[in-house]
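Q: Below is the structure, and that's it, no one-letter string:
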């Protein structure tokens, strides 16, 4: 299975080369993320794609993750800070348009989502939204590996700085995880030629009858 080979190939790249990711490859990764599984399909997060060197440098300032500035592109997964009634209404309108379904026919679905999400606190809904964003991150890692594009997922960044520099608060968003994309500098990345370390399957997996 080629996917297994691709996943064995990928690792969390520590040092990127200056080579840039082609626009077509980047768009394929973005489309894959957009097609990720999402609870109820509402996609309570947004993706910010950064390739501006100056902005990447500003975002990387003070971070121990040099990949933020060195990567060809930086993807920021930003979750909804809260779930609002208008977010659910917008989703219903999108379903109605795409599936050519009368909006009235979606009333039960809208009520089910609203009753499940709107009574929750903003903190609870942000946590839920962040978990959805991580599903998108997983898809991005796999898509990049299949294109033989290196990547580094990172949580060790100043989310407050990212939110401020990217104007996320005004969009009801909070950055939760980032992904650097590019190509490995095999000569200067100490991890590039090391074997991947994972648990044996019989230790990792429990099968029940």
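A: Good, I have the coordinates. Not measured: the values here are computed from a predicted model. Numbering: from 1, shown residues only.
Q: Every contact and neighbour count from this point should use C-alpha atoms.
A: Noted.
Q: All the strands of this protein, in order from the start?
A: With DSSP state E as the criterion, the chain has strands at 45-50, 73-80, 150-154, 173-182.
Q: Distance to residue 100 and mean neighbour count for these - can I get that in JSON lines?
A: Shown next, in JSON lines, are the strands of the chain (distance: least, C-alpha to C-alpha, whole Å; neighbours: other C-alpha atoms under 10 Å):
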{"stretch": "strand 45-50", "distance to residue 100": "25", "mean neighbour count": "18"}
{"stretch": "strand 73-80", "distance to residue 100": "27", "mean neighbour count": "25"}
{"stretch": "strand 150-154", "distance to residue 100": "38", "mean neighbour count": "23"}
{"stretch": "strand 173-182", "distance to residue 100": "29", "mean neighbour count": "25"}
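Q: ok, structure two:
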């Protein structure tokens, strides 16, 4: 079994955490993995907020179904989609690509116009939904990266998105919260799920070759 598969077999969505802080070097490697996550067009249309302030985590917990891992975790990650996704974002990306790769921006005009054309084919709400799906690619990356570091990572959707946006001032920043991740360490003495066998559908139901 590969290191990644071993790590994924070890991980689960911890329901209780023990308050132990994740070492800075591990946290940075996990955050770097999010930064390197793929996205459609390479646009990365989301922002990840990293929260370790106890008072702010307590406020968020009140708006997230009183899930205890929010205050028991080391760091709470808030994945927030860009809202709206604008054509100026595309222009910024093109200029960055040109700068990083020492290219003439005019050579990227076709790529720029293709991305903008795709955005124009959808409504603003559909573009935000698309941005949220890109954030979930980052979510999958962070779960795997954390597992490799033997850090628990619990994804959570059970929160009031309007209330969360208000608490964090996301709307003023052109963002909309889509999913939370609690990073920390499982409390095996209080977590009812700790130590239980991982349950998945039979592999042949999930993975099916064609042809």
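A: Yep, that arrived. None of the values given here were measured: they were computed from a predicted structure.
Q: Tell me how they score on TM after superposing.
A: Here the TM-score for the pair of chains, by TM-score structural alignment, normalised by the length of structure 1, is 0.97; 209 aligned residues with a C-alpha RMSD of 1.1 Å.
Q: picking up where we left off before, dump the strands of structure 1 into a markdown table; add distance to residue 161 of structure 1 as well.
A: Shown next, in a markdown table, are those (distance: least, C-alpha to C-alpha, whole Å):
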| stretch | distance to residue 161 of structure 1 |
| --- | --- |
| strand 45-50 | 14 |
| strand 73-80 | 12 |
| strand 150-154 | 15 |
| strand 173-182 | 10 |
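Q: Of all the ones you listed, which one is nearest residue 202 of structure 1?
A: Closest approach to residue 202 of structure 1 among the strands of structure 1 (C-alpha to C-alpha): strand 150-154, 26.9 Å.
Q: Report the central residue of structure 2.
A: Most central in structure 2 under C-alpha atoms, centre = their mean is residue 139, positioned 3.3 Å from the mean C-alpha point.
Q: Please determine how far the equivalent of that residue over in structure 1 is located from residue 11 of structure 1.
A: With the correspondence set by TM-score structural alignment, residue 139 of structure 2 lines up against residue 137 in structure 1. According to C-alpha to C-alpha, to the nearest Å, residue 137 of structure 1 stands 14 Å off from residue 11 of structure 1.
Q: re the thing from before, just list the residues touching the match of residue 139 of structure 2, thanks.
A: By C-alpha atoms under 8 Å, 6 or more residues apart in numbering, the contact list for residue 137 of structure 1 reads 33, 77, 153, 179.
Q: what does residue 196 of structure 2 give?
A: If you count contacts by C-alpha under 8 Å, 6+ apart, residue 196 of structure 2 has none.
Q: What residue in structure 1 is paired with it?
A: Taking TM-score structural alignment, residue 196 of structure 2 has residue 194 as its aligned residue in structure 1.
Q: how about the biggest helix by length in structure 2: buried residues?
A: Assignment by DSSP state H gives helix 124-148 as the longest helix of structure 2. For helix 124-148 of structure 2, a neighbour-count test (16 or more other C-alpha atoms under 10 Å) marks 127-139, 141-148 as buried.
Q: ok, the equivalent of residue 97 of structure 1 over in structure 2 - contacts?
A: For residue 97 of structure 1, the aligned position in structure 2 is residue 99, judged by TM-score structural alignment. Residue 99 of structure 2 is in contact with no residue at all, counting by C-alpha under 8 Å, 6+ apart.
Q: Return the distance of residue 99 of structure 2 relative to residue 195 of structure 2.
A: In this view, residue 99 of structure 2 and residue 195 of structure 2 are 50 Å apart by C-alpha to C-alpha.
Q: Can you show me the helices along structure 1?
A: Taking DSSP H as the test, the helices found in structure 1 are 2-9, 23-34, 53-60, 67-70, 85-99, 107-117, 122-146, 159-165, 201-204.
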